[in-house]
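Trainee: My questions concern the predicted model and sequence given below.
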Amino acid sequence: MARKLSAAAVAGVVASIAAPASAAADFAALNEVLVADYLLPRYEALAEAGSVLEAALRQDCGAGTLAADTSIAAYHRMADAWMAVQHLRFGPSELFLRADRIQFWPDKRGIIDRHLGRLLTVADPAALDPQRFGQGSVAVQGLPALERLFFAPPEGADPAFACDVAVAIGANLKNIASGLLADWREGPAPYAAVIRSAAEGNAAYMDAREASLQFAKALRAALVATTDLKLDRPLSTSAKAVKPRRAESWRSARSLRNIRINIESAEALYRGDGQGGFAALLRRQAGGAEVDRNIAAAFAQARTRLEALPDSLQAALDQPDGWQRLDDLRSDLRGLLALLSGPFSQTLDLPLGFNSFDGD
């Protein structure tokens, strides 16, 4: 399990953020909180979800059933855990195409359908060898391919081999998730230690502020991905122009569930899971209290809108005022993104720039 801060340590970290101190000490304390109480627990949850998914698929496929309730529930648990870290595109996530292998999306050219169809048609057991599978097409290795097998299985596929493919995907996701966690907290140079030692300078970061900037960019990335990819692409510019099948995870009817988790995780990153995150640091700066109030209000407004919507974007669009409600959510999130890119960035002197989701 991740090293949770003791009560005394938490008090010390929060005090270091709440009391006058140098900017370097502020950022170092912030990084410690975010690593210990935000990042590591979420990667632990991802690794645990991967193990549960792999075990469920082996058990259900061993009994001859691909889309059994246990496997479906495990799929949703894995997807939930991934949505909570989807925006953390730095460090171990950048290695070995891990993020794309977990979720190859958006797939604008239909690569998943083609590659998955070819895999099922050829039905070569050797292609499912763990090493070969993990080094093959990223399009068939992760959650989108598994979603298709569960909720929109290709016609003509041999059910037994489709089950074998699902088991291979489950094992692959388990390996990727466990590898991510191991690289963050284990070995001679775990990435958590790299961030914690940023104050002294290291090969990855010049100082603690640069490491904090990495987290701030991830915070912005969560909002960019939500507005530009998860809402703009399916909603378009009017109710008559919607393209609901551009939505993320539309086959499993969880497009808005994904967004709900994205926003919850982004807000937790901003607040530091209650242990003194960016919000506390922001309030210490001149004019920062007002910026924090505006950001908190924007998050609250987005949460309220999401709580009133179903998990499925299509189900929301089927409601008489569905498109307008989703467009209002999109506007709220754009306003929140403007607060992060403007007053938040300027007050903390953290230039956010671009990230991996810009321009997708």
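Mentor: Happy to help now that I have it.
Trainee: okay, CA-based contacts and neighbour counts for the rest of this
Mentor: Noted.
Trainee: Tell me how many other residues crowd D321.
Mentor: 11 (other CA atoms under 10 Å).
Trainee: Actually, G322.
Mentor: G322, neighbours per other CA under 10 Å, totals 17.
Trainee: how far away is the spatially closest residue to it that is not a sequence neighbour from S252?
Mentor: When the adjacent residues along the chain are set aside, G322 lies closest to A316, with 5.0 Å between them (CA to CA, 6 or more residues apart in numbering). From A316 across to S252, the span is 14 Å (CA to CA, to the nearest Å).
Trainee: adding another structure so you can compare the two:
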Amino acid sequence: MRLGLFLPISLLCITIAAGPAAAQEGGAPMLSALDKTALPGVMAKAVDGFIIPGYRNLSRATASLAATSAALCAEPSEAALQASRSAFAEVVQTWSQIEIIRLGPALEQNRFERFLFYPDRKSTGLKQVQAILAKSDESATDVERLRAKSVAVQGLGALEYVLHGKGADGLAGKGAGFRCRYGHAIAGNLEAIAGELRAAWEKPDGIQAAWKAPGPDNPLFRDNKEAATELLGVLIHSVEMVKDQRLRTFYAGTISGKPGKDNPKLAIYWRSNQTMPSISANFRGLQTFFETSGMQQLLPADSRSIAASVKFLLKTLTSAADRIDGPIDAALGDDERRAVLGFIALNTADLLDRLNRDFGGAIGLGAGFSFADGD
């Protein structure tokens, strides 16, 4: 990898981000009004073009994972183990695109935390998973009984440890029956949750109906401003999540290049080397959500440049994340890849400001309003 490929892009990102902000005098938001006629169509395209297809993809990926884990348990082999690990990676990347929809059905019945318990700062979940494996707790091999246990032992983090943690290579042999059955139960649980999420959004008179028709009788969005706030909030809270919960947990670098203390083992999916593929998928999901929904249509004509720069930043961040492969501790120890991480951190913060201040301000949500602070 050549660092020179990134420096001009970084400067270009900074220049683009500074453009519309410079048009604001004294920090006052650029004024414009939300295009209310465009909003219902944008909301509908977000549902039909991104959310429902995203959950359908997740449902297919988890079904494949459940099938490969069943095959591994039936006939253990190195090939079967690698197939299960590949299916796990596919679920991680599929989930990482749709996990930006952290609302509605995803929050009901703790579905989000049951699918992915992260961050696990005190290793509480890890200890619980290790205890299940040490005790060969058979109740964890039944999907229904597993669902009643801690959220930390039934999702992607738990399955990653089963497939990639200490002792995981034994899954290729005949002596790993319990570990494999536990992993298969987790896969079945993930498939069930994905199916529930898909069904909730596919229901014609359910949440999709509320998204498509804001109004005084709508249980979620009484007016267009509330609907626009939710729509833009998906982007802002997701970018904030990547910045604070994904990058900052393991990368301690600064823009000046003076690193603090890195924590590679706090990185999400570090055991399976899916840290950066998942972050890339987060950015790709945001890019697809933004473009598929046609959010630029909410902007007045004189502010459309904001949408162009948001698209550019998302595409550039996705490409940058794709260039960091392998173990995350190795990337942190490599000057060139570390510089790319710094580039991603810098421009993720820039993107957050672009969405929160510039886009929000342009559609009338900027004055005294901060998505990032939850106001």
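Mentor: Sure thing, it's come through. These numbers were taken from a predicted model, which means no experiment stands behind them.
Trainee: hang on, the earlier thing: contacting residues for the residue nearest to G322 of structure 1?
Mentor: L309, P310, G322, W323, L326 (CA atoms under 8 Å, 6 or more residues apart in numbering).
Trainee: Secondary structure and distance to A68 of structure 1 for these - can I get that in TSV?
Mentor: Formatted as TSV, the contacts of A316 of structure 1 follow (DSSP: H, G, I helix; E, B strand; the rest coil; distance: CA to CA, whole Å):
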residue	secondary structure	distance to A68 of structure 1
L309	coil	27
P310	coil	23
G322	helix	32
W323	helix	33
L326	helix	32
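Trainee: Tell me the one of these nearest D183 of structure 1?
Mentor: Nearest to D183 of structure 1 among the contacts of A316 of structure 1, counting by CA to CA, is P310 at 36.1 Å.
Trainee: What lines up with that closest one in structure 2?
Mentor: Mapped onto structure 2 by TM-score structural alignment, P310 of structure 1 lines up with D325.
Trainee: tell me which element the nearest residue to its match once chain neighbours are set aside falls in.
Mentor: Distance criterion CA to CA, 6+ apart; nearest residue to D325 of structure 2, sequence neighbours excluded, is M276 at 6.9 Å. Here M276 of structure 2, judged by DSSP states H and E, is contained in helix 275-293.
Trainee: now the longest helix seen in structure 1: which residue numbers in structure 2?
Mentor: If you go by DSSP state H, structure 1 has its longest helix at helix 159-185. Counting by TM-score structural alignment, helix 159-185 of structure 1 pairs with residues 176-202 of structure 2.
Trainee: Ok, stretch 38-45 of structure 1 next?
Mentor: Stretch 38-45 of structure 1 maps onto residues 50-57 of structure 2, going by TM-score structural alignment.
Trainee: contacting residues around the matching stretch?
Mentor: For stretch 50-57 of structure 2, using CA under 8 Å, 6+ apart, the contacting residues are 94, 97-98, 101, 194-195, 197-198, 201-202, 288-289, 292-293.
Trainee: and which of these is nearest to I132 of structure 2?
Mentor: Proximity of these to I132 of structure 2 (CA to CA) peaks at A194, which lies at 24.0 Å.
Trainee: burial count for that closest one?
Mentor: 25.
Trainee: cool, N258 of structure 1 as well?
Mentor: 23.
Trainee: need the contacts of stretch 50-57 of structure 2 in CSV with distance to E240 of structure 2, can you?
Mentor: Below are these laid out as CSV (distance: CA to CA, whole Å):
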residue, distance to E240 of structure 2
T94, 20
Q97, 15
I98, 16
I101, 13
A194, 24
G195, 27
L197, 23
R198, 25
W201, 25
E202, 28
T288, 17
F289, 16
T292, 21
S293, 20
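Trainee: Which residue in structure 1 aligns with D262 of structure 2?
Mentor: Per TM-score structural alignment, D262 of structure 2 is aligned with V242.
Trainee: Distance check, its match against S331 of structure 1.
Mentor: 16 Å.
Trainee: Which residues are in contact with P119 of structure 2?
Mentor: P119 of structure 2 makes contact with Q245, L266, I268 under the criterion CA under 8 Å, 6+ apart.
Trainee: Sorry, slip of the keys, the one I care about is E90 of structure 2.
Mentor: A61.
Trainee: residues in structure 1 matched by stretch 81-88 of structure 2, start to end?
Mentor: Stretch 81-88 of structure 2 maps onto residues 68-75 of structure 1, going by TM-score structural alignment.
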